[in-house]
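> Below are the sequence and a predicted model; questions follow.
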Amino acid sequence: MSKRMEFTRKVKAQIIARANGKCEKCSAMLKIGEGEVDHILPCALGGEATVANGRLLCRVCHVEKTAGDIKAIRKSDRQRDKASGAVRPKSALAGQRRPKPALTKTLPPRALFVPVATTAEAGK
């Protein structure tokens, strides 16, 4: 897994200047020091600490985005573990299921189906 890369002060200053005091997601006006610089593509998914991969967000937008990032990171972790064989899949893959055996009816021998004589016929 990649190590988290923080933005340098210079890069943060460029991102803040580009945002011009507004949240870059919802356009809310931000007070000085209120915004949070965030990675567009998280470091865990291959994002870098560059101006192009950063944006200024309000606290509400940052919390929402971080929740979505965590889900995406966990999903990629699960996919990587399955692909590497570290975790066994819980069920068989769709293309590799065993076919069910064909159901065949086997009838008992005909001798067992001899009609039983009724009492009227038995007296003859």
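Okay, I see it.
> drop to CA atoms for contacts and neighbour counts, all remaining ones
Fine.
> The residue nearest the centre of the chain sits in which helix or strand?
With distances taken as CA atoms, centre = their mean, the residue of the chain nearest its centroid is Lys75 (4.2 Å). Counting by DSSP states H and E, the element that carries Lys75 is helix 59-84.
> Quick check: the gap between the residue nearest to the centre of the chain and Thr106.
50 Å (CA to CA, to the nearest Å).
> Distance-wise, check Thr106 relative to Lys100.
Distance check for Thr106 against Lys100: by CA to CA, it reads 18 Å.
> should've said Ile32
Distance, Ile32 to Lys100, by CA to CA: 67 Å.
> just Val63 next, same as before
Separation of Val63 from Lys100 (CA to CA): 49 Å.
> The structure to be compared is supplied as follows:
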Amino acid sequence: MKQAALARAAGKCERCTAVLKPREGEVDHILPDILGGEPVLANAQVLCGVCHAEKTADDIRRTRKADRQRDKASGAIRPAGKLRGPAFQKSAKAPQIDKSALPTSPRRNLFQRLEQS
């Protein structure tokens, strides 16, 4: 598979098209194995050292994100606490009502028998 990828690239980096010296190209997976990439020619590319280092850094970032999502979904990681930020604005206080000025009705005992007429 590596030989076929190198032959397809024809001595050039498939990302930046830089001309590669013999044995300078690095065969890399387009989609890494850990993220579901298959070991087939369609998933292989030949990169120069600089492009390969950049892509590897991006692959590591994507892999770590997938790991965090998997762990959160499986319950291995407890979800973060509540969001901290500005709360709703407090509304103006309603005016206080003097309850002693309201008319009252006499209370009756709920357990007292009513007189039948």
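Great, that's in hand. Here the structure is a predicted model, which means the values were calculated and not measured.
> Go through the helix holding Lys75 of structure 1 and flag the buried ones.
61-62, 65, 69 (16 or more other CA atoms under 10 Å).
> Out of those, which is nearest to Val51 of structure 1?
His62 (17.0 Å; CA to CA).
> Which residue in structure 2 aligns with the closest one?
When structure 2 is aligned by TM-score structural alignment, His62 of structure 1 is paired with His52.
> which residues sit in contact with that match?
His52 of structure 2 makes contact with 26, 28, according to CA atoms under 8 Å, 6 or more residues apart in numbering.
> how far away is Val46 of structure 2 from Gly25 of structure 2?
Separation of Val46 of structure 2 from Gly25 of structure 2 (CA to CA) stands at 6 Å.
> so what's in contact with the two at the same time?
Residues touching both Val46 of structure 2 and Gly25 (CA under 8 Å, 6+ apart): 6, 12-13.
> which of the residues you listed tops the neighbour count?
Neighbour counts for those (other CA atoms under 10 Å) peak at Cys13, which has 23 neighbours.
> Tell me which stretches of structure 1 form helices.
9-19, 59-84, 119-122 (DSSP state H).
> quick one: the second one to chain centroid distance?
Translated: helix 59-84 of structure 1. Here the centre of helix 59-84 of structure 1 is set off from its chain's centre by 8 Å, with CA atoms, centre = their mean, to the nearest Å.
> how about the shared contacts of Val46 and Gly25 of structure 2 in TSV, adding distance to Pro32 of structure 2?
Below are the shared contacts of Val46 and Gly25 of structure 2 laid out as TSV (distance: CA to CA, whole Å):
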residue	distance to Pro32 of structure 2
Leu6	18
Lys12	21
Cys13	18
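> and which of those is nearest Leu83 of structure 2?
For those, the nearest to Leu83 of structure 2 is Cys13 (45.4 Å; CA to CA).
> ok, back up a step: following superposition onto structure 2, what is the mean distance for the helix holding Lys75 of structure 1?
Helix 59-84 of structure 1, aligned to structure 2 and superposed, deviates on average by 0.3 Å (mean CA distance after the TM-score superposition for structure 1).
> how about Ala47 of structure 1, what's its match in structure 2?
Heads up, residue 47 of structure 1 is Gly, not Ala. Mapped onto structure 2 by TM-score structural alignment, Gly47 of structure 1 lines up with Gly37.
> Thanks a lot, catch you later.
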